[in-house]
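Trainee: Mind folding the following:
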Amino acid sequence: MTHFDWQSCFGPLLAELESTGESHWAEAIKSQLTRRFDDNPHGDLGRWQSALESLPEIPDATSELNTSAVTLHSPTNLDASQQQALENGLRGLMPWRKGPFDFFGTYIDSEWRSDWKWDRVSPYIADLSKRRILDVGCGSGYHCWRMLGEGAGRVIGIDPGLLFMFQFLSVKRYVGAAPIDLLPIRMEDLPQGLESFDTTFSMGVLYHRRSPLDHLLELKGTLRRGGQLVLETLVVDGPEGYSLTPEDRYGQMRNVWFLPSCDTLLRWLDRTGFRNARVVDVSETTTDEQRSTDWMRFNSLQDFLDPEDPTKTIEGYPGPKRATIVAEKP
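Mentor: Below is the predicted model of the structure:
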């Protein structure tokens, strides 16, 4: 298996953390990456790395990060061999779940229209200009790129999925040096009480946590005083105190634990010490926003809903509804 040179990939970030007095976090990251890539590498690591390395060199590429599709441009048209190499490499990184992306005219129609979520969330968040941002459970990093496009000073995404990291690196390969990284680590791998981010995003994560209040406390620990939390999660209708706990699966997902009402979620934020928590958007997830595509050919939302009543999941629970809440750390 080809060795993944994580030291070169993450060297600038580690050096930055050393220079900002966060050497304890840099050392933790080195230990975590050693375990992931050197001690117990993933079986598909070589295949994904080969796909990434097969992407053609395109000098002077430019990026457009504040449009629906994260878009890469070239000053000259790609020739047929470049176009084919590009498509082959990107298809080697399937399935693409979060996006969309446009690589020099090759459009990746991802499973999720993540731009729709961004359009719902972005009007209600603090100005991201020059802010230091953490995106928890960032997937392929689509929203990280949109944050950078809004002028963020530094963006760090975390997600344990190694395929997501290679999808992210396929974009960064052409963007070049930029204050943005995706670490293949879990929330619980972060040092407790970092208190180093101006804004922390957690979108589509809370319902996967066995202890949602502990997740909120972990998120709070990442923020500086006065920092903003942007939380997006599945919710259900109901009074304060009500939360749905699926018997086994929800929408065919086993790892869904708690779907609170909006009022319950606000209470959780209050109990964990956030202030000024408010619901800024509630939207039902439709099969226009999440669906199978040529870039994600597995089952998707249409297969997880009751065919007789698409307002319900296949298990009979209320269909997916997502709320976005913003709050501040005192």
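Trainee: Only C-alpha atoms from now on, for both contacts and neighbour counts.
Mentor: Fine.
Trainee: count of neighbours near the closest residue to residue 106 other than its chain neighbours?
Mentor: Closest residue to residue 106 apart from its sequence neighbours, by C-alpha to C-alpha, 6 or more residues apart in numbering: residue 87 at 7.0 Å. Applying other C-alpha atoms under 10 Å, we find 18 residues neighbouring residue 87.
Trainee: Next: the one 3 residues further on.
Mentor: Neighbouring residues of residue 90 were enumerated by other C-alpha under 10 Å; the total is 24.
Trainee: cool, residue 220 as well?
Mentor: If you count neighbours by other C-alpha under 10 Å, residue 220 ends up with 27.
Trainee: where's it, which helix or strand?
Mentor: Using DSSP states H and E, residue 220 falls within helix 212-222.
Trainee: quick one, strands of the stretch 201-330 of the chain?
Mentor: 223-235, 243-244, 259-260, 275-284, 305-306, 309-313, 321-328 (DSSP state E, counting those that start in this stretch).
Trainee: to compare against the first, here's another:
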Amino acid sequence: MKKMLTLIGLILCVSQVSCDTQSSLTESELVEKIIVSEEDVNGTLQLFIRDIDGLNPTQLTFNSNKSWMPAISPNGKKIAYVEESNVSADIYLINIDGTENQLLTSGGINITPVWTPDGNHILYTHTPTLNGTIPQRIFIMEANGFNKTALINETGNYSEVVPTISPDGSQVAFASDRSGHDQFEIWKANFDGANLTQLTTIGYDSIIQANIQQKVPSWSPDGSKIALWRGVEMNELNQDGSLRDQLIVQSWKVCVMNTDGTELTAIDFGDDPAWSTDGQYIYHPDPMNRDQNPNNAISIKKHRPNGSDNITLFKTTRGFGRMDVGFIE
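Mentor: Have a look, this model is predicted:
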């Protein structure tokens, strides 16, 4: 597998978006939808829009390259997403109906877009080279792709990836290996980079003999919780169906914690959590309910933040490349 694809495969990511505060439409006039990346009839990941119950999929992108990591704009009119080929990974912007595809980034690897609550800017993970060279940094740009800059201006030999923004726009949480373990944990900081705080700490599974990392933070719409993924990273898999591989997949948990890192609780098997717009449910793929081939269909579930009311909504057509939940106009 090419180094760039390996790097991206190691970064589990998903974005979370708050309700629109600027649209002239009221929430009652907006419709909550799921944007999910799943394979088309040609086996290429594309963006599909589904009803909030997972029904009525409609394909939005028809790119020759993989299209994934969707993020719905706060006003429900746009989707930022990643188009990835063998030589690039860049962020594009399309209308909610799939029209007017606009390139926002070029050069290096650019993934995991997430909108600021006012809809004026997009945060994303940027790697300056295509060969997987670290460090990776969180960048911010205007929603039209102009004025790109690092969010936290530092030069250490560590990475900061997969940002999520508090609903009031004052803080950002992200995954980083800056603690020196060469493994990822969840950190947060003020939007200007001040008050940098570590929220989680890696663990160790003595049976698998591998570290347990934390990634993919997703801030709740009311600002009180952060959902995240915790587990042994997928690069530890041998892809041979062994007991160790099974235990690695079983280690993948969706967790919820307070925004200060306390009361970290595993609520289900899975990864890539995304909140409903009212914060009453968490949506995520279920790696425990899939066929043996990792490229086959994956079940998408939802449940309460405490793990109750666990419901399987639908299976992707084939494969999975992240999803987002939000109001659309």
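Trainee: List the TM-score for the superposed pair.
Mentor: The pair, once superposed, lands on a TM-score of 0.27 when counted by TM-score structural alignment, normalised by the length of the second structure; 152 aligned residues with a C-alpha RMSD of 6.4 Å.
Trainee: re earlier: in TSV, list the strands of the stretch 201-330 of the first structure along with mean neighbour count.
Mentor: Converted to TSV, those look like this (neighbours: other C-alpha atoms under 10 Å):
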stretch	mean neighbour count
strand 223-235	22
strand 243-244	18
strand 259-260	26
strand 275-284	16
strand 305-306	20
strand 309-313	17
strand 321-328	22
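Trainee: how about the ones you listed in a markdown table, adding distance to residue 29 of the first structure?
Mentor: Shown next, in a markdown table, are these (distance: least, C-alpha to C-alpha, whole Å):
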| stretch | distance to residue 29 of the first structure |
| --- | --- |
| strand 223-235 | 19 |
| strand 243-244 | 35 |
| strand 259-260 | 32 |
| strand 275-284 | 31 |
| strand 305-306 | 40 |
| strand 309-313 | 39 |
| strand 321-328 | 27 |
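Trainee: Looking at the ones you listed, which is nearest to residue 91 of the first structure?
Mentor: Closest approach to residue 91 of the first structure among the strands of the stretch 201-330 of the first structure (C-alpha to C-alpha): strand 305-306, 27.8 Å.
Trainee: elements contacting the closest one?
Mentor: strand 309-313 (3 or more C-alpha pairs under 8 Å, 6 or more residues apart in numbering; DSSP states H and E).
Trainee: and the strand it packs on, what does it pack onto?
Mentor: Applying 3+ C-alpha pairs under 8 Å, 6+ apart, one finds that strand 309-313 of the first structure makes contact with strand 305-306.
Trainee: Point out the other elements, helices or strands, that the helix or strand where residue 18 of the first structure lies touches.
Mentor: Applying DSSP H and E as the criterion places residue 18 of the first structure in helix 6-19. Helices and strands touching helix 6-19 of the first structure, as assessed by 3+ C-alpha pairs under 8 Å, 6+ apart, comprise helix 23-33.
Trainee: in the helix or strand that the helix it packs on is followed by, what counts as buried?
Mentor: Per DSSP H and E, the first helix or strand lying C-terminal to helix 23-33 of the first structure is helix 45-53. For helix 45-53 of the first structure, burial by neighbour count (16 or more other C-alpha atoms under 10 Å) applies to 45, 48, 49, 51, 52.
Trainee: Now the fourth one: closest residue in space, sequence neighbours ignored.
Mentor: Put plainly, it is residue 51 of the first structure. residue 89 (4.6 Å).
Trainee: Reduced to three states, what does that neighbour come out as?
Mentor: State at residue 89 of the first structure, reduced to three classes by DSSP: H, G, I helix; E, B strand; the rest coil: helix.
Trainee: who are the neighbours of the helix or strand containing residue 94 of the second structure, in terms of helices and strands?
Mentor: According to DSSP H and E, residue 94 of the second structure maps onto strand 89-95. Strand 89-95 of the second structure is packed against strand 78-84, strand 102-103, strand 109-115, with contacts defined by 3+ C-alpha pairs under 8 Å, 6+ apart.
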